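Visitor: Have a look at this fold, sequence not included:
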């Protein structure tokens, strides 16, 4: 990031996908400002809807640039801080795997976990499964298992933004009991959750929550 780059400003809520972006900002060593928005009126206010018509978080401002969608923000930050090496080099053999898992997690995996949480999975019949991008939930679980089985990282020997998203979705899936507690998931996730940036982001988010 150049010395004169505009400040980063994250609109977030600690109990949202914005937690993934906060982890990424910590991985980047970024200096950033935060605005917490509550679910409901805050996120649907005219001022915020002018930034993000979906009325959801996260949204990241970088000067006059507005970035929404969690995976897009994470990918943007990886490019903004190349010295952190959070994405394989453009044109490298690993770039394809990086894109594959970034888009899979943001698309089919997120949709499947959300649908299961809401009780609206579309895989009750072969016809419905063929129309849903995630197909069957069993296929999603197996795809995730194969992706991480026996691996430290998804893309070669470096931690990338794809790993950050994968770990975040696996943690969400386990917390909400949407994914089975497979040993492959734990073996992959637990060491990455112990990264200093992950622990910092978790502590910062917990500090935002009300105390009993």
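Guide: Perfect, thanks for sending it. Keep in mind it's a predicted model, so treat the numbers as computed, not measured.
Visitor: rest of the way, CA atoms for contacts and neighbours
Guide: Fine.
Visitor: Tell me the spacing between the residue sitting nearest the centre point of the chain and residue 123.
Guide: Nearest to the mean C-alpha position of the chain, counting by C-alpha atoms, centre = their mean, stands residue 165 at 3.9 Å. Distance of residue 165 to residue 123, given as C-alpha to C-alpha, to the nearest Å: 24 Å.
Visitor: okay, now the one to match up with it:
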């Protein structure tokens, strides 16, 4: 049994996409922001009091990149784990670390001043992060194995949101990468389910 705790206006949308890609049945529990996520019953699942969280046969997985990797490894029949695990894990956690942190910090208007501050961030600058990812995608249509894997669910979501909300600098390589992902049936199904839940999550 898979139980998915989420809010349709959260990073849970990425985990939902992954769940739709593996094709396994799952139960959805929608939590509102504020008291519902801080209630004792949910804090027993995720002490951080945030979504998403996944419970599988009594085991809890939090953090979206971890959820994507866990599902890919637990349900190998879905074919979403790469043979090239070095590229898979490298870029999956690049997306969860340098890419997301650079985007979030920049969106808040925080830009490190000088080489020493940039070095302490762990990513340098948003431009450096985008340049590194673009360099990989110039040579590869997908993150690993030359095909769609769970790493593309996570990195692709970051790229898609970044292009949509203009939080990352656009370029033809990133646009072409997102174009290869955006019409996947799993993503469309996930978006339809989450969009339908928005009224419930905001009442």
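Guide: Received the coordinates, thanks. Given the structure is predicted, the values throughout are model-derived calculations rather than measurements.
Visitor: TM-score for these two?
Guide: The TM-score (TM-score structural alignment, normalised by the length of structure 2) is 0.94; 200 aligned residues with a C-alpha RMSD of 1.4 Å.
Visitor: rewinding a little: what strand or helix carries the residue nearest to the centre of structure 1?
Guide: For residue 165 of structure 1, the host element (DSSP states H and E) is helix 161-175.
Visitor: and for the very next helix or strand once past that helix, what are the contacting residues?
Guide: Next helix or strand after helix 161-175 of structure 1 toward the C-terminus (DSSP H and E): helix 183-193. The contact list for helix 183-193 of structure 1 (C-alpha atoms under 8 Å, 6 or more residues apart in numbering) reads 145, 148, 149, 150, 151, 152, 153, 167, 170, 171, 198, 199.
Visitor: For the buried ones among those, write the corresponding PyMOL selection.
Guide: Selection command for PyMOL covering only the buried members of those, criterion 16 or more other C-alpha atoms under 10 Å:
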select buried, resi 145+148+149+152+153+167+170+171+198
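Visitor: about what we covered before: state the distance from the aligned residue in structure 2 for the residue nearest to the centre of structure 1 to residue 42 of structure 2.
Guide: With TM-score structural alignment as the criterion, residue 165 of structure 1 lines up with residue 154 in structure 2. Relative to residue 42 of structure 2, residue 154 of structure 2 is positioned 24 Å away (criterion: C-alpha to C-alpha).
Visitor: Residue 144 of structure 1 matches what in structure 2?
Guide: So residue 144 of structure 1 corresponds to residue 133, using TM-score structural alignment.
Visitor: Can you list the buried residues in the helix holding residue 165 of structure 1?
Guide: For helix 161-175 of structure 1, burial by neighbour count (16+ other C-alpha under 10 Å) applies to 161-171, 173-174.
Visitor: And for stretch 136-144 of structure 1?
Guide: Within stretch 136-144 of structure 1, the residues scored as buried using 16+ other C-alpha under 10 Å are 136, 137, 140, 141, 144.
Visitor: And for stretch 193-203 of structure 2?
Guide: Here stretch 193-203 of structure 2 shows 194, 201 as buried, counting by 16+ other C-alpha under 10 Å.
Visitor: and what of stretch 57-73 of structure 2?
Guide: So stretch 57-73 of structure 2, judged by 16+ other C-alpha under 10 Å, has buried residues 61-73.
Visitor: matching residues in structure 1 for it?
Guide: Using TM-score structural alignment, stretch 57-73 of structure 2 pairs with 63-79 in structure 1.
Visitor: returning to what we had before: what about the helix or strand hosting the match of residue 144 of structure 1, how far off from structure 1?
Guide: In this assignment (DSSP H and E), residue 133 of structure 2 forms part of helix 126-139. The superposed helix 126-139 of structure 2 is, by mean C-alpha distance after the TM-score superposition for structure 1, a mean 1.6 Å from where its aligned residues fall in structure 1.
Visitor: Please name the nearest non-neighbouring residue to residue 71 of structure 1.
Guide: Nearest residue to residue 71 of structure 1 in three dimensions, chain neighbours excluded: residue 106, at 6.1 Å (C-alpha to C-alpha, 6 or more residues apart in numbering).
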